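S.K.: With the sequence up front, the predicted model follows.
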Amino acid sequence: MQQELRVAAYAVCVRDAEVLLARWVAKDGTRRWTLPGGGMDHGEDPVHTVVREVEEETGYLAEPTTLLGIDSIRRSWIGRLGVPGDWQGLRIIYEAQVTGGALRNETGGSTDLAAWHPLGSVPSLARVGLVDIGLDLWRTRPPVGRSRLTDPANG
């Protein structure tokens, strides 16, 4: 079985009752809103990852202020030669505040738009589950940093 682990860092940036999101473009062309952030380079510190990714995807300089939690996601697949695969994503989620820069869209990356969205409109957006997990962590601040949305104890 082929195993793969991807570690990434994301930011929950909320100001004036709006959340900063980036629109992710999947390989099949599907577009859904996500938290700004992404994969950690080998040897990179997670705080540096989230700062770098927020700037790449939104144009903003951001300062992480709180570690909100860590989320884990897992997917299985069958490869071209019938070899099973097991992918795990470890997502480190920070609260961050914008400290500079200017809003702009990423070019040539995994996202195509960046925008502030009213918190009340988030449920109506086409979005990835990470947005809900990040906002849940931001709102509830669980002591062990695990969202109730992914905690198996919550059914």
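M.R.: Received, thanks. Just so it is clear, the model here is predicted, and its values are computed rather than measured.
S.K.: From here on, just use CA atoms for contacts and neighbour counts.
M.R.: Noted.
S.K.: in this protein, which spans are strands?
M.R.: According to DSSP state E, the chain carries its strands in the segments 2-12, 14-15, 18-25, 31-34, 37-39, 60-78, 84-101, 111-118.
S.K.: So what touches the second one?
M.R.: Okay, so that is strand 14-15. By CA atoms under 8 Å, 6 or more residues apart in numbering, the residues outside strand 14-15 that reach it are 20, 96-97.
S.K.: Return the distance of it from the chain's centre.
M.R.: Distance of strand 14-15 from its chain centroid, counting by CA atoms, centre = their mean, to the nearest Å, is 16 Å.
S.K.: mind putting the strands of the chain in a markdown table, mean neighbour count included?
M.R.: Listed next are these as a markdown table, based on neighbours: other CA atoms under 10 Å:
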| stretch | mean neighbour count |
| --- | --- |
| strand 2-12 | 19 |
| strand 14-15 | 16 |
| strand 18-25 | 22 |
| strand 31-34 | 21 |
| strand 37-39 | 22 |
| strand 60-78 | 17 |
| strand 84-101 | 18 |
| strand 111-118 | 18 |
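S.K.: Let's have those strands in CSV, adding distance to His48.
M.R.: Formatted as CSV, the entries for the strands of the chain read as follows, by distance: least, CA to CA, whole Å:
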stretch, distance to His48
strand 2-12, 9
strand 14-15, 20
strand 18-25, 18
strand 31-34, 19
strand 37-39, 11
strand 60-78, 9
strand 84-101, 12
strand 111-118, 19
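S.K.: Just to check, Ala9 is in contact with Glu95?
M.R.: No - the pair Ala9 / Glu95 is not scored as a contact, 10.8 Å apart, by CA atoms under 8 Å.
S.K.: that older thread, looking at the strands of the chain, which is closest to Arg141?
M.R.: Taking CA to CA, strand 60-78 is the member of those nearest to Arg141, at 6.4 Å.
S.K.: Second structure for comparison follows:
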Amino acid sequence: MTETAVTRIDHYNDPDAPPANSVVPSTTAVVTDTEDRIVLIRRRDNDLWALPGGGMDLGESIVDTAVREVKEETGLDVEVTGLIGVYTNPHHVMAYTDGEVRQQFSLCFTTRLLGGTLLIDSESTDIAWTPQEQLDAISMHPSMRLRINHYREHRPTPYLG
């Protein structure tokens, strides 16, 4: 039996998007190095650059989710240091080929790099330390760009949206 990969289509403020049928708390994390570059992964499911992150598992805290997802997707060890924002736009849904249509519910965190070595996992095709002056030219989903822009603004309080 051959297993087929589940892929997704992001619908962002799309009036023709299918209605959501699930919501999963998830995280993204901004990980920087000593040169203030941000680590980005190139996602296998949509071929766009993104912050590392993913869905929360039963039995873990949302902070534990961020730390685990960064480790799984990048090979890096981090600790969470702050909250960039809460992203719950009901007009941003991800339609998966298995029938799930997930409404966005993501918390984006700042982190401190503790160690590790960059590694690509099964969900990515590439990984890179990206200089911040190159971020605007990189192909990424608007929701990822929003999180990165909020980080770069050094907002005094988290984004709530």
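M.R.: Cool, the structure landed. The structure displayed is predicted, hence computed values, not measured ones.
S.K.: re the thing from before, of the strands of structure 1, which is nearest Pro142 of structure 1?
M.R.: Shortest distance between Pro142 of structure 1 and these, using CA to CA, is found for strand 60-78: 8.0 Å.
S.K.: sorry, back to before: and the strands of structure 1: which comes nearest Pro46 of structure 1?
M.R.: Comparison of the strands of structure 1 against Pro46 of structure 1 by CA to CA identifies strand 2-12 as nearest, at 6.1 Å.
S.K.: which residues touch that closest one?
M.R.: Among residues not part of strand 2-12 of structure 1, those counted as contacts by CA under 8 Å, 6+ apart are 19-20, 35-40, 46-47, 49-50, 53-54, 64, 83-96, 134-135, 138.
S.K.: For Arg42 of structure 2, see how far away the aligned partner of His117 of structure 1 in structure 2 is.
M.R.: If you follow His117 of structure 1 across to structure 2 using TM-score structural alignment, you land on Thr130. Shown here: Thr130 of structure 2 relative to Arg42 of structure 2, a distance of 12 Å by CA to CA, to the nearest Å.
S.K.: Check Gly161 of structure 2 too.
M.R.: According to CA to CA, Gly161 of structure 2 stands 25 Å off from Arg42 of structure 2.
S.K.: on that earlier part again, quick one: the match of His117 of structure 1 and Gly54 of structure 2, what's the gap?
M.R.: Shown here: Thr130 of structure 2 relative to Gly54 of structure 2, a distance of 20 Å by CA to CA.
S.K.: repeat for His11 of structure 2
M.R.: With CA to CA as the criterion, His11 of structure 2 and Gly54 of structure 2 are 17 Å apart.
S.K.: Same check on Arg44 of structure 2?
M.R.: If you measure Arg44 of structure 2 against Gly54 of structure 2 using CA to CA, the figure is 14 Å.
S.K.: Which neighbours do these two have in common?
M.R.: When contacts are counted by CA under 8 Å, 6+ apart, Arg44 of structure 2 and Gly54 have no shared neighbour.
S.K.: In contact with the residue nearest to Pro131 of structure 2 when sequence neighbours are not counted, which residues are there?
M.R.: Distances taken as CA to CA, 6 or more residues apart in numbering put Arg37 closest to Pro131 of structure 2, at 4.5 Å, once the chain neighbours are dropped. With contacts taken as CA under 8 Å, 6+ apart, Arg37 of structure 2 has the following neighbours: 129-132.
S.K.: Pick the one among those residues closest to Ser122 of structure 2.
M.R.: Within the contacts of Arg37 of structure 2, the smallest distance to Ser122 of structure 2 is 18.5 Å, found for Trp129 (CA to CA).
S.K.: wouldn't the closest one be in contact with Glu35 here?
M.R.: No - taking contact to mean CA under 8 Å, the distance of 9.4 Å between Trp129 of structure 2 and Glu35 leaves them out of contact.
S.K.: what's the overlap in contacts for the two?
M.R.: Here Trp129 of structure 2 and Glu35 have no joint contacts, going by CA under 8 Å, 6+ apart.
S.K.: How far does stretch 153-161 of structure 2 sit from its chain's centre?
M.R.: Per CA atoms, centre = their mean, the centroid offset for stretch 153-161 of structure 2 relative to its chain is 17 Å.
S.K.: what's the span of it from first residue to last?
M.R.: End to end - CA to CA - stretch 153-161 of structure 2 spans 16 Å.
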